[in-house]
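J.: Got a predicted model here, sequence first, then my questions.
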Amino acid sequence: MAEFSTPTTEQEFAENFAQLKPLMNRTEALFESSRCLFCFDAPCIKACPSGIDIPQFIRQINSGNDTGAARTIYEANYFGNACGKVCPTEVLCEGACVYNLQEVKPIEIGRLQSYATTKVIASGKKLFGPGAANGKSVAVIGAGPAGISAACELRALGYEVDVFEAKAQPSGLTVYGVAPYKITNEETLAEMDYLQAQFGYHTHFNSPINSREELIELENKYDAIFLGIGLGKTNALGLPGEDKINCTGAVEFIAELRQQHHKIVVGRKVIVLGGGNTAMDAASESARLGAERVLLAYRRGKEEMGAYEFEYDLAKGVGVSGVFNVAPLEIVGDDYVAGVRFIRTETIDGRVSEIAGSEFVEPCDMVIKATGQAKQTQFLSLIPGLEVDGKGRIVANAHTGQTTNPKYFASGDAWNGGAEVVNAAAEAKLTARGIHAYLSK
């Protein structure tokens, strides 16, 4: 029996995908901010990749200075509103809160962060603006967290900035790849509109850059080029039957879900292959779409999963079941998925080995592959002198983001291999300053 009924309207979809971190009201924000101890060594700041002065903005909320709190947040992280909702605060800032040592609930830092930034977005107050024009320009490829963050910082430093985005909307995975129960499309796009109005960079949507000729045009027109291209499609497993109808990649599934909502049709029994955070999202989303049974299948043991524990708990909480130490061998069925043939595994000295004679077929009518995303090495090969490492990640200076082709700089998933929104935002700000240092010589 499904935990959730299949949503058929936008209202039913919103109910099934109710926000995990709902927006606080003023009373809640005052109460929660009053709990902060304002630690002198602030372990929450150290745990935040973007280094937001968390005690400072909480103190500002508590004193009624919500606008000042938003400024404190945005000065450190241009995706301040989104990160308040989509960051794994449970293992970052809130995970570092000293209250955990006393077995007391940590401060809800993420919700306080979203509270302050939502208020300033709704007000449209001008907190930032472009710096004095310096006569130089930068092209940004990709309007995800890295690209938009770089664009904001570069505008603040006085550069003309053009952002080229292949899709129809900005913010990358924040609007195309994050589970709807973490942040809504409206919230994501409201922050993007706010940043656009603050800094005045130019965004060109539906404008993919995918040929050497287009890159040459950018190289001739701009003083530097920022690569915020992220990652590509879901990795293929190379399994027989992988091309069957109703076998899809998790990235593609979530992207379609974010845009189509209740119009998405999910299988009655869904098998999700993988053990990372994306697998947990895809499994939880399938359950919330009304699947009668969702099975999470991972080739290693439960304790070896890459997903955060709270993400797995969230999936279990909506009825997802886990089966471990099983490796897929084949997607079975005729034209449509009918099941997955597995073989049982064991981990010996860190290596997965298959157990002979342990094969079995688990029936299902949908398979979602959450097996990581491909690196965009084909596109990167169009840039002369640009090196990638053995895992397909862009090789760049850790302090400046400059690649082995000095005109190109990079941040985000294409550089770090895949991390959180907050990591991309923090890296891009650092890289924007690296571009500034390079062009100021």
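T.: Yes, it's here.
J.: can we go C-alpha only for contacts and neighbour counts from here?
T.: OK.
J.: how about the strands in the stretch 251-400 of the chain?
T.: In the stretch 251-400 of the chain, the strands defined using DSSP state E, counting those that start in this stretch lie at 269-273, 293-298, 321-324, 326-332, 339-348, 351-354, 360-363, 366-369.
J.: Any chance of TSV for the ones you listed, columns mean neighbour count and distance to V91?
T.: Formatted as TSV, these follow (neighbours: other Cα atoms under 10 Å; distance: least, Cα to Cα, whole Å):
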stretch	mean neighbour count	distance to V91
strand 269-273	26	24
strand 293-298	24	22
strand 321-324	17	22
strand 326-332	22	28
strand 339-348	18	27
strand 351-354	14	27
strand 360-363	15	34
strand 366-369	26	25
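J.: Could you point out which of these sits nearest A307?
T.: strand 293-298 (11.2 Å; Cα to Cα).
J.: circling back: of the strands of the stretch 251-400 of the chain, which is nearest L101?
T.: Of the strands of the stretch 251-400 of the chain, nearest to L101 by Cα to Cα is strand 321-324, at 30.6 Å.
J.: those strands in the stretch 51-200 of the chain, which residues are they?
T.: Going by DSSP E, counting those that start in this stretch, the stretch 51-200 of the chain shows strands at 137-141, 160-164.
J.: okay, now the one to match up with it:
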Amino acid sequence: MDPRPDIAANRLSPECLAIRFADAHPPLTGGQAAIEADRCYFCYDAPCVEACPTGIDIPGFIRGIATGNLAGAARTILESNILGGSCARVCPTEILCEGACVRTAQEEKPVVIGALQRHATDWQMDEGTQPFPRAAETGRRIAIVGAGPAGLACAHRLALHGHTVTILDARPRPGGLNEYGIAAYKLPDDFAQHEIDFITAIGGITIQTDRMLGRDITLAELETTYDAVFLAIGQAGVRALGIAGEERDGVLNAVDFIAGLRASSTGADVPVGRRVVVIGGGNTAIDAAVQARRLGAEEVTLVYRRGAETMSATKVEQAWAQTNGVAIRYWAAPLRIDGPDGAVGSITFTRGRLLDGRPVHDQDTFTLEADMVLKAVGQLFLPDPLDRGAIAIENGRIRVDAHGRTTRRLVYAGGDCTPGADLTVVAVREGRDAAEAIHADLTTATGA
């Protein structure tokens, strides 16, 4: 065995870490943005708009950039997606708006819509002004549980209509996945908090942290105190591998590993192994693997139970991992974790294949040496904080209608705790649309 510590912090100097965790994709300059905006065809029934879950008028905002109207461009984005700044950075644009760009049909590079969106929203945030006036105070109060993208989008739209909003979040800092679950190089420089400051500048929004539903307050109490409740509680549970050795020291949930790094000011105090194995096939797995490598791990291997084409992480994300020195192995399922004295020393996998359209893992085995294993095999919605039987749960998520209404009157839900794709931009849409439903229902109920 190597005498050096298997898992240790400070593998790299603070100066090196600052470079490795700086903005992975620097912003466009004004000149670059103008040139890129001129590549847009400004399509009439633009497929990029159809592909955007929040329905941003993409040709409209790009025309604003092309004509030097950044204020108009930013407003066009933000009136559909108030978290347009973070979505510009973290959205899988390659399979959404940019994937639908008509230039791809001509085998050309698509317009870099995400970078242009960032250019406009960054300009607005740097201006420090809120582009939307708040309506007159209605006297109605809404509680939002969860300060992630869905909760923040809901809060802003409700405040826009003149309602008073209180957001309760279980963590010490608001932001949800943008604060705790996204790779540090995607949202550097405390961007999540800057965006929250921008959103709450509209007025009428109060955020209370360290307030957990089920521990500090109940749903019934919220219903008594507020006119409506929006649940944006995400998925607090993490799936287990269900294999021998999973309890060993050095086996961590990837989301906890990422959160620890996000909470660190430099990353230097975050322990990482020399040989790290990440299990999973989504963006969380990619983020964990790349960040482990950038923290100084000598070998990082991402192992996925099926083929590359079924990974939820996009081809761009997979290529990004490989560019950063992460080895990806497909068609392998974890079998057991071994090691000395309760620690991780190796992990054994069973090779798989496709049989009659279904994956089976009945081939030979192979073993990878490892001192750290990061589990990224999915998260789970935990209904425990909700009053038992108060709200219908279906297929492991809160059941809602098309407007975010749950089975309980004036209780709504959106984001990762409800059915649908677990994407930031989808959460924003659901929060925004639920706010419109809340506003309509409250207005109808009082005859206002």
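T.: Thanks, I have it. Only a predicted model underlies this, so the values are computations on that prediction, with no experimental measurement involved.
J.: still on that earlier bit, name the stretch among the strands of the stretch 51-200 of the first structure that sits most buried.
T.: For these, ranked by mean neighbour count under the definition mean count of other Cα atoms under 10 Å, the leader is strand 137-141 at a mean of 25.
J.: residue range for it in the second structure?
T.: The aligned range for strand 137-141 of the first structure in the second structure is 141-145, by TM-score structural alignment.
J.: now stretch 316-328 of the first structure
T.: With TM-score structural alignment as the criterion, stretch 316-328 of the first structure aligns to 322-334.
J.: For stretch 58-69 of the first structure, grab the matching residue range in the second structure.
T.: Using TM-score structural alignment, stretch 58-69 of the first structure pairs with 62-73 in the second structure.
J.: And stretch 264-280 of the first structure, by the same measure?
T.: Across the second structure, the stretch matching stretch 264-280 of the first structure (TM-score structural alignment) is residues 270-286.
J.: hang on, the earlier thing: what mean distance separates the match of strand 137-141 of the first structure from the matching residues in the first structure?
T.: Stretch 141-145 of the second structure, aligned to the first structure and superposed, deviates on average by 0.4 Å (mean Cα distance after the TM-score superposition for the first structure).
J.: Counting neighbours, what do you get for the equivalent of D227 of the second structure over in the first structure?
T.: With TM-score structural alignment as the criterion, the equivalent of D227 of the second structure in the first structure is D223. By other Cα atoms under 10 Å, the residues close to D223 of the first structure number 17.
J.: which residues does D223 of the first structure contact?
T.: K136, S137, V138, K407, L439 (Cα atoms under 8 Å, 6 or more residues apart in numbering).
J.: picking up where we left off before, end to end on the match of stretch 58-69 of the first structure, go ahead and measure it.
T.: 7 Å (Cα to Cα, to the nearest Å).
J.: which parts of it are buried?
T.: Neighbour counts over stretch 62-73 of the second structure (16 or more other Cα atoms under 10 Å) mark I62, R63, G64, I65, A66, L70, A71, G72, A73 as buried.
J.: Where do the helices of the stretch 301-448 of the second structure begin and end?
T.: For the stretch 301-448 of the second structure, the helices defined by DSSP state H, counting those that start in this stretch occupy 315-323, 424-446.
J.: Relative to E15 of the second structure, which of those is closest?
T.: That would be, of these and by Cα to Cα, helix 315-323, which comes in at 21.3 Å.
J.: same for the closest one, what does it pack against?
T.: Under the contact criterion of 3 or more Cα pairs under 8 Å, 6 or more residues apart in numbering; DSSP states H and E, helix 315-323 of the second structure touches helix 283-295.
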